[in-house]
Structures are given as structure tokens and as C-alpha cells.
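A.B. asks: for reference, the sequence and a predicted model appear below.
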Amino acid sequence: MLEICASGDEVSRLRLADVVGVLRRVRIMGKVGEEFWDANLPEWLLDKFSPERTREEKMAWLTQWRRASLEVQARMVAEQGWELMQWAYWFGDENEEWVLWSVEADAMNHLLKIRLKGADEQSPVSAVKWLVEQSGCHVSGMTVFQE
């Protein structure tokens, strides 16, 4: 189990907790489409996603990325941002890497603890980290512990 600690002011932690609540429901519901996300995610978050790209645009980007140095590849990935459905994949039932297991508020320490079952420090959790940052919080720690 991987615990991601998100710290920030109360408003940011509440924004993050609200979205995590939606994400936890999705796992129970099964496959949902873009209409669900548009109806259930807050506007502040929907505005943060990159526009959907065409298949041709994605292939052109991938060709350029493959030719680039490691440093340029990392910059390209960071600049690309997340498309809504690309990001949403990580919280749906198709993701077999990890499950968004629980969230716990620690108001005394101004933290929100997000637990991912099946994850460790090597797991692809950038979708969670991105959400934390977009909410106005920041990742203040990550801890692996036995399930």
C-alpha cells in the first residue's frame, strides 16, 4: 500500500477530498464515459485538462518524442499535460496497477492521506500527484506499508 500525503490550506484539501470521493465511487460503478466525468468533476479541475488530440496528432507527438533525448522526452511529457480520459483511466476498473483505496483527513497536521492499494514507490502514480497539485495542495510525503 502506498500512502500519499497531500498538504495545503483547508480550501485546497477540501477540493481534493471532494474529487477523491468521486474517484472512489467510479471504481465501484465500473466503466464510465466522458459524460460522467463532465457531470461529476468540478469545473476548476475540468479546466486543467489538455484538449483531446486526434490520432494523427498523437502519432506525430510520439514520433517526435521517440527521436528526442531523455531530457527532451521528460520535458515533452511534462508539457503535454493530461487529457481527461487518459487521466481517468487510472481511477477506473481497467487500471490493474493499483486501486484508490481510502482517503483520511488529518486536520491537525493540515494533511490529506490518500492510500493506493497495490502500489509502491515504483508504481505509476503521476495521475494522483497531478490531481494533488491541481487542487492547490502539494505532495509532502509518500510512504509504503504492508497491506
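C.D. replies: That came through, no problem.

A.B. asks: C-alpha only now, for contacts and for neighbours.
C.D. replies: Fine.

A.B. asks: buried stuff in stretch 16-25?
C.D. replies: 16-17, 19-20, 23-24 (16 or more other Cα atoms under 10 Å).

A.B. asks: so which of those sit within helices?
C.D. replies: 16-17, 19-20, 23-24 (DSSP state H).

A.B. asks: out of these, who's nearest W101?
C.D. replies: R24 (7.4 Å; Cα to Cα).

A.B. asks: once you drop chain neighbours, what's closest to the closest one?
C.D. replies: L100 (6.3 Å; Cα to Cα, 6 or more residues apart in numbering).

A.B. asks: before we move on, back to that, closest to W37 out of the ones in helices among the buried residues of stretch 16-25?
C.D. replies: L23 (9.6 Å).

A.B. asks: pasting the second one now:
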Amino acid sequence: MIGPEERRHLMSGPRSGQVAGGVGTVDVLACEGNGTEILSRAQAVLLTILEYSEAEWPAVEEWRALLPSWFVAACGEEMRREDAERWLTWWRTLGPADKVRAESERRWTLADWLYWLNPLERQWFWWDAKAEQDGTLRVTVEVSGWPTALGALDWLLRAAGAVEIVHEESWPG
């Protein structure tokens, strides 16, 4: 999906009868938060990303000034190599459930998040979103292949206020 088309999807969803490309879509549920607020915040961040996705990709320090301050503040501090290795060594001692919990609680650094939003690395594209009455936000993304890396989207939604993230795949056919 190209930038202007994704921008339209971000603001008003797909056109009537429009079918997703790639291998299909994945619904990402942002639970236990204010779905309307999470959507508004995620849109603000992604609109900024899309503004620069067809130009020269800014450096991390430039992004700090371009992105909403609440998002930059939500990101974790950049780790020195030694700290990252220490965290990974600790993480490897955990059981499977504890590894999942540790990963879901860990804040992404801005540099790590931006790496996965870089147009050369992105594997998902905003298709549609709907804030549901129970406070859940349902975001539908078009994916170019499966499996696909959705962690950057998960972090965006968590930073925007979601407490829990759930993925639901739906394939064409």
C-alpha cells in the first residue's frame, strides 16, 4: 500500500467493496483502554510517520522532535549494548509464559520502533479501525506475508493506552 492510500485508510477506512492486498488482514484488538483515545493517538503518530515515508527517513533525534511528545516519552530509554545483553541473558532464564509477559511489559525504544516503521522494513499497513462500545479498539491491518512482524503496531497501541493486545487473523477466500 502506498502512503496516500494508507493515509486515506487511516482517516476514513477502506472504500466500499475494496479488498485488501497482500495475503490478507489481521485484526489487532487493543483491550482494556479507551478505544476512541487510543485510535486518535495512534492516528496522530502514524500520520507523522506517513508524512516522511516517501522522503528521506529522518534520524532518530529528528523523530524525537517530529513525533507527539507523549509517544516519545512512553518509549523506553536506549540501552547500551551491555544492558541489552544483560536483559537478554535474564530473559532466557524465564519460562515460556514469563517470557511472553516480560516482552509485553517491556517498553520499546524509539530507535527499535522506528526501525520497524521504516518503509523498507514495514510488513503491515493500516486498513481500518473501529472503537467498540466496550472500550476495545479493533485495528485491521493489511499484511504482505505471514508470519509478519506486528510488534511495532502492538507497541504503538500500548503506548497510546492499550493494556492488552490480541491478534485475530482473517484470510481471503
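C.D. replies: Ah, there it is. Please read all numbers here as calculations on a predicted model, not as lab measurements.

A.B. asks: Throw the buried residues of stretch 16-25 of structure 1 into CSV and include distance to F145 of structure 1, thanks.
C.D. replies: Below are the buried residues of stretch 16-25 of structure 1 laid out as CSV (distance: Cα to Cα, whole Å):
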residue, distance to F145 of structure 1
L16, 23
A17, 22
V19, 24
V20, 21
L23, 22
R24, 20
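
A.B. asks: out of those residues, who's nearest V139 of structure 1?
C.D. replies: L16 (11.8 Å).

A.B. asks: which element is the aligned residue in structure 2 for E57 of structure 1 on?
C.D. replies: Correspondence of E57 of structure 1 to structure 2, assessed by TM-score structural alignment: D83. For D83 of structure 2, the host element (DSSP states H and E) is helix 81-92.

A.B. asks: quick one: that helix to structure 1 mean distance?
C.D. replies: For helix 81-92 of structure 2, the mean distance to aligned residues of structure 1 following superposition is 1.3 Å (mean Cα distance after the TM-score superposition for structure 1).

A.B. asks: equivalent range in structure 1 for the helix or strand that that helix is followed by?
C.D. replies: Using DSSP H and E, the next helix or strand after helix 81-92 of structure 2 towards the C-terminus is helix 96-105. On the basis of TM-score structural alignment, helix 96-105 of structure 2 is assigned to residues 70-79 in structure 1.

A.B. asks: any buried residues in the matching stretch, and which?
C.D. replies: Residues 73, 76 are the ones in stretch 70-79 of structure 1 that count as buried (16+ other Cα under 10 Å).

A.B. asks: do the same with stretch 76-96 of structure 2
C.D. replies: Neighbour count says stretch 76-96 of structure 2 has W91 buried, by 16+ other Cα under 10 Å.

A.B. asks: gap between the two ends of it?
C.D. replies: Length of stretch 76-96 of structure 2, first residue to last, Cα to Cα, to the nearest Å: 23 Å.

A.B. asks: also stretch 143-160 of structure 2?
C.D. replies: From its first residue to its last, stretch 143-160 of structure 2 covers 22 Å (Cα to Cα).

A.B. asks: just stretch 79-94 of structure 1 next, same as before
C.D. replies: End residues of stretch 79-94 of structure 1 are separated by 26 Å (Cα to Cα).

A.B. asks: centroid residue for structure 2?
C.D. replies: Closest residue to the average C-alpha location of structure 2: L153 at 1.2 Å, with Cα atoms, centre = their mean.

A.B. asks: where does that one land in three-state SS?
C.D. replies: Following DSSP: H, G, I helix; E, B strand; the rest coil, L153 of structure 2 is assigned to helix.

A.B. asks: check the alignment and tell me where it lands in structure 1.
C.D. replies: For L153 of structure 2, the residue aligned by TM-score structural alignment is V128.

A.B. asks: most remote residue from the middle of structure 2, which is it?
C.D. replies: T93 (27.4 Å).

A.B. asks: can you name the residues that contact that residue?
C.D. replies: For T93 of structure 2, no contacting residues are found, by Cα atoms under 8 Å, 6 or more residues apart in numbering.

A.B. asks: what about it, distance to K99 of structure 2?
C.D. replies: Taken as Cα to Cα, the span from T93 of structure 2 to K99 of structure 2 is 9 Å.

A.B. asks: and what of L10 of structure 2?
C.D. replies: 32 Å.
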